[in-house]
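> Sharing a model prediction with you, sequence too.
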Amino acid sequence: MSVRRFTGAKIVVFGGSGVGKTAFVVRYMTRRYIGDYDRNKEMLYNHKIPSPRDDVTLEIIDTAAKDNENRENHIKWGDGFVFIYSITDRKSYEYINTLKDMLVKIRGPDMPAIVVANKCDLLSVRQVEDSEGVTLAEQLNCPKFDVSVAEGYSGVSEAMEELVIQLKREFVKNCSQAAVTANDKTKSKLFTFKKGFKKRISRSHSDTV
């Protein structure tokens, strides 16, 4: 019997314009920081994580903030989600709240996800309190990470490592559920076969009496 292994997942990165979505993704994949991007352009990246058994390939969609028409399709497509807002931009927080409600409505409350509060090096111009980010994460039943994509790689890496762990757990859970379902079907078929076999024996016995 073959054993299924976790070899990849699809990740959607959501966030308002200028919050650092693309910088977050590029920092994660390359460790480099590049701050100037086209804010209205959607990008699809492939990132390979080396593994002793099978490499893990992540498909990462960096969504365009103004592409409202495809938000529902992105939610249906993704296996895991990154919700980024800037602590210096109140509207970016409100935008993520709207997307959070969409995710819960379409996919349920327990999808693999992380909340990322970016630009934490700019506390003097903060517009979103830490407690508000914590509340958002609690509503999604997921962890929250305070990062500065511009200042370092470690916070970004830690956040994405947590998401990959969640994705692996979800994969194992789905495999277990599939195995239980398959086992139940096998038992049902066996029961039906035994029941029919007993009826045939009963009829055969009646015919000979």
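Sure, I can see it.
> From now on I want contacts and neighbour counts done on CA atoms only, so please keep to that.
Will do.
> how about the residue nearest the centre of the chain, what does it touch?
In the chain, the residue lying closest to the centroid (CA atoms, centre = their mean) is residue 80, at 0.8 Å. Residues in contact with residue 80 (CA atoms under 8 Å, 6 or more residues apart in numbering) are 9-12, 111-113, 163, 167.
> Out of these, who's the most crowded?
Neighbour counts for the contacts of residue 80 peak at residue 113, which has 28 neighbours (criterion: other CA atoms under 10 Å).
> who touches it in this structure?
Per CA under 8 Å, 6+ apart, neighbours of residue 113: 80-83, 140, 142-143, 163, 166.
> Relative to residue 50, which of those is nearest.
Nearest to residue 50 out of the contacts of residue 113 is residue 163 (CA to CA; 16.3 Å).
> Measure how buried residue 96 is and give me the count.
Residue 96 has 19 nearby residues by other CA under 10 Å.
> Would you check that it makes contact with residue 84?
Yes - with contact defined as CA atoms under 8 Å, residue 96 counts as touching residue 84 (7.3 Å).
> dropping in the other structure now:
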Amino acid sequence: MRPPTMSGHFLLAPIPESSSDYLLPKDIKLAVLGAGRVGKSAMIVRFLTKRFIGDYEPNTGKLYSRLVYVEGDQLSLHIQDTPGDVQAQDNLVQMVDSLSKSVQWAEGFLLVYSITDYESYQSIRPLFQHIRKVHPDGKAPVIIVGNKGDLLHARQVQTHDGLQLANELGSVFLEISTSENYEDVCAVFQHLCKEVSKLHSIGGERRRVSVIPRPRSPNMQDLKRRFRQALSSKVKAPSALG
């Protein structure tokens, strides 16, 4: 299953100036999970900057935050990069445990493997199962991504393998090349944001906030004038009664 085709509706946006009445943007919390050297960090940086940085030094554990628009809806997007230096054949249990905090925090997930690394593909199922264990209601959306689709000469995982796994797990699947196709990278994040946003809509409408301007400091001369007027009226009152 693939996400629907998407065009330029995903825009990085500046933080708007305060207005008298506006909707707080929804907080969208995503986590990108997978084995080491599958291109997780490069995917995130490519999505946010449109630049491919080659052999990017993984910035695992870093949280990226941006204000974005998805089809006119303003979102406060947070993307958690995660460590993946423990390979499946080493100690998969240790890898899953190290990701528990990120899985508990996030609302939507990208599970990334490299088509040139069969062991990274094997780590997807236990990661998915761990997500469903932490989020047992089954509502947290998950997208399985086969990355490095441009390295066909080194392919170890066939496209139908990714599709079959996604169908078994009831997930969306997309095979991409982070280095060659920004649109596909954008489509992955956009689709996941939309799915998480739907959950927010089901849970309740966003809170409307009125921004009340800070009151000006009192004018001391004006206060003194009012005080003198009040005293004067009190003094005149007895003579008026007489």
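Received the coordinates, thanks. These numbers were taken from a predicted model, which means no experiment stands behind them.
> picking that back up, can you tell me how far the equivalent of the residue nearest to the centre of structure 1 over in structure 2 sits from residue 22 of structure 2?
Taking TM-score structural alignment, the alignment pairs residue 80 of structure 1 with residue 108 from structure 2. From residue 108 of structure 2 across to residue 22 of structure 2, the span is 26 Å (CA to CA, to the nearest Å).
> Name all residues that make contact with the equivalent of residue 200 of structure 2 over in structure 1.
For residue 200 of structure 2, the aligned position in structure 1 is residue 171, judged by TM-score structural alignment. Contact analysis of residue 171 of structure 1 by CA under 8 Å, 6+ apart lists residue 6.
> for structure 1, what spans make up the helices?
Residue ranges of the helices in structure 1, as given by DSSP state H, are 21-30, 71-77, 90-107, 130-140, 154-208.
> Of those, which is nearest residue 57 of structure 1?
helix 154-208 (10.7 Å).
> hang on, the earlier thing: deepest in the core, which of the helices of structure 1 is it.
helix 21-30 (a mean of 21; mean count of other CA atoms under 10 Å).
> Which neighbouring elements make contact with it?
For helix 21-30 of structure 1, the elements it packs on are strand 8-15, strand 56-62, helix 154-208, judged by 3 or more CA pairs under 8 Å, 6 or more residues apart in numbering; DSSP states H and E.
> Next, the mean deviation of that helix compared to structure 2.
By mean CA distance after the TM-score superposition for structure 1, the fitted helix 21-30 of structure 1 averages 0.6 Å away from its aligned residues in structure 2.
> Where does that helix end up in structure 2?
The aligned range for helix 21-30 of structure 1 is 40-49, by TM-score structural alignment.
> residue contacts, residue 100 of structure 1?
residue 140.
> Under the alignment, what does it map to in structure 2?
So, by TM-score structural alignment, residue 100 of structure 1 is matched to residue 128.
> just residue 121 of structure 1 next, same as before
Using TM-score structural alignment, residue 121 of structure 1 lines up with residue 150 in structure 2.
> What residues does the closest residue to its match other than its chain neighbours make contact with?
The shortest distance from residue 150 of structure 2 to any non-neighbouring residue, by CA to CA, 6 or more residues apart in numbering, is to residue 177 (5.5 Å). Contacts for residue 177 of structure 2 (CA under 8 Å, 6+ apart) come out as 147-150, 184-185.
> Let's see that with 7 Å instead.
147-150 (CA atoms under 7 Å, 6 or more residues apart in numbering).
> Residue 132 of structure 2 now?
Contacts of residue 132 of structure 2 by CA under 7 Å, 6+ apart are residue 138.
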